[in-house]
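K.L.:
no sequence for this one, just the structure:
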């Protein structure tokens, strides 16, 4: 009886200590616990990327050279508010795309419109991705880890509320580097001008490489694009982007206003 009472006391002490080390978890059901773990996944990436300092900056700009299938798809300088509220894309051909916070314009008005909506938002979003994970309207689900090259990568799926952004039917599956917590890759679909079911037949992935510090903020300076599927994961490379001349400039407010020689691009 004496030994049983000693065992009971030790058990109670252990349970109490566990409760102190993990406050608030004892009363969570499995769904709530999964949600909490997903939020921890997001927070760890934001912390690794120093989102706190990113949010202190107003504007960031960078050069992008995008190659797809060995051919240059885009060469431009992109300017964006760090909260993505306004964006400007100055292409090497002299044309520009401007998002003033509500509408998208193209200048000059006679410039070809092909791919304007895609170029306006996609590359800026991929660049700012690690800092947008807890934006309003984002929903998270923790996924099973995936092993690549003997490394086990934590994963989570990002979906959006129906009224969020330009393409709320898009989804992403994020891979996190297990040691640094930096964003390693993201599988994604593009529902622009197509149905979600069709887009899901051909998902792709972006992998982030060559992180460098800019004002103590880690930013990937090379991206690679790949085929992807839920069974085999990240597959053959199909494209690449180089990111250079990253700066946090001070610009006049009218820099993100449409010039006289421009026309509005419909988003829908």
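P.N.:
Done, it's in. Just so it is clear, the model here is predicted, and its values are computed rather than measured.

K.L.:
Please make it C-alpha for all contacts and neighbour counts, starting now.
P.N.:
Will do.

K.L.:
Surely residue 86 is in contact with residue 100?
P.N.:
Yes: Residue 86 is within contact range of residue 100, at 5.2 Å (criterion: CA atoms under 8 Å).

K.L.:
this is the comparison structure:
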């Protein structure tokens, strides 16, 4: 992580404040309340100026090229990434990584870059039933993808926001990567708190919740997942950064 910070600091000036949006109607293809959420979290035009995002989840240091979605996840025992063509894995022994590299390499990127990742091309927005928790109703939108987008186009997301502040509060999502079939079974995450990272609200921690028979969240299913060392930059890292390390 220190290496990444050094590279970015010496190759660009980090965004020091929230710049004003251009007067171009960048939100014309989004529902008004989706646009309001994006504006509240730092603004879509400002987000599109960025080249690189990095954050830590425990011992994992995630670095992503926001334009190409090339990715590197470094840990003490293994690294994995996407070089633009294929997902790779490098590890000291065969037991260091115990997941599916193709599924995992960008999993937390999606969770971490909410709500901006919900402004990708090929998305359809549809108002959905509000989520209710502790007597508060959170309006929401169902987000679905065009059939030719990504490795799991049948995935659906449900984004819920505070109606007064337009801050994102909850995320529902389905997983179809393994079955390749549409699913009505969804998981739900509470976005507990946020970091102001150079004018962008990025999650400080998220918590998976259990659901009641009515599908509404009831209590945490496990401890919160925390994110640290957030960094956004207009610098572009060399393509070689995202290549699989050469081992002797």
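P.N.:
Structure received. What you see is a predicted model, and the numbers here were worked out from it, not measured in a lab.

K.L.:
tm score of chain vs chain?
P.N.:
TM-score for the superposed chains, counting by TM-score structural alignment, normalised by the length of structure 2: 0.77, backed by 215 aligned residues with a CA RMSD of 2.5 Å.

K.L.:
Quick one: the strands in structure 2, in order.
P.N.:
Along structure 2, the stretches classed as strands by DSSP state E are 52-57, 60-65, 71-74, 78-82, 87-91, 123-133, 136-145, 156-161, 168-173, 187-197, 200-211, 217-220, 225-226, 228-233.

K.L.:
Can you find the partner of residue 254 of structure 1 in structure 2?
P.N.:
For residue 254 of structure 1, the aligned position in structure 2 is occupied by residue 240, per TM-score structural alignment.

K.L.:
should've said residue 106 of structure 1
P.N.:
Per TM-score structural alignment, residue 106 of structure 1 is aligned with residue 89.

K.L.:
That match: what's its closest spatial neighbour, skipping adjacent residues?
P.N.:
What sits nearest to residue 89 of structure 2 in space, not counting adjacent residues and going by CA to CA, 6 or more residues apart in numbering, is residue 80, at 4.3 Å.

K.L.:
just residue 136 of structure 1 next, same as before
P.N.:
Counting by CA to CA, 6+ apart, residue 136 of structure 1 lies nearest to residue 164, which is 7.8 Å off, once chain neighbours are set aside.

K.L.:
Count residues in the vicinity of the counterpart of the one you found in structure 2, would you?
P.N.:
By TM-score structural alignment, residue 164 of structure 1 lines up with residue 149 in structure 2. Applying other CA atoms under 10 Å, we find 13 other residues in the vicinity of residue 149 of structure 2.

K.L.:
Residue 149 of structure 2 and residue 88 of structure 2, how far apart?
P.N.:
Separation of residue 149 of structure 2 from residue 88 of structure 2 (CA to CA, to the nearest Å) stands at 21 Å.

K.L.:
Return the residue of structure 1 aligned against residue 202 of structure 2.
P.N.:
Using TM-score structural alignment as the criterion, residue 202 of structure 2 maps onto residue 219 of structure 1.

K.L.:
Return the residues in contact with that match.
P.N.:
Going by CA atoms under 8 Å, 6 or more residues apart in numbering, residue 219 of structure 1 touches 49, 211, 212, 213.

K.L.:
now these: which count as buried?
P.N.:
With burial judged by 16 or more other CA atoms under 10 Å, the buried subset of the contacts of residue 219 of structure 1 is residue 49.

K.L.:
which of the contacts of residue 219 of structure 1 show up in structure 2 as well?
P.N.:
Comparing these with structure 2 on both residues aligned by TM-score structural alignment, their matches' CA atoms under 8 Å, the contacts found in both are 49, 211, 212, 213.

K.L.:
Hmm, the match of residue 164 of structure 1 is touching residue 120, no?
P.N.:
No: here residue 149 of structure 2 does not reach residue 120: they are 9.8 Å apart, not a contact under CA under 8 Å.

K.L.:
Give me the neighbour count for the spatially closest residue to residue 168 of structure 2 that is not a sequence neighbour.
P.N.:
Nearest residue to residue 168 of structure 2 in three dimensions, chain neighbours excluded: residue 161, at 4.2 Å (CA to CA, 6+ apart). Residues within reach of residue 161 of structure 2, counting by other CA under 10 Å, total 23.

K.L.:
With residue 170 of structure 1 instead?
P.N.:
18.

K.L.:
ditto for residue 54 of structure 2
P.N.:
Going by other CA under 10 Å, the residues that sit close to residue 54 of structure 2 add up to 24.

K.L.:
Spit out the contact partners of the alignment partner in structure 1 of it.
P.N.:
In structure 1, residue 54 of structure 2 lines up with residue 61, judged by TM-score structural alignment. Counting by CA under 8 Å, 6+ apart, residue 61 of structure 1 makes contact with 77, 78, 79, 80, 245, 246, 247, 248, 249.
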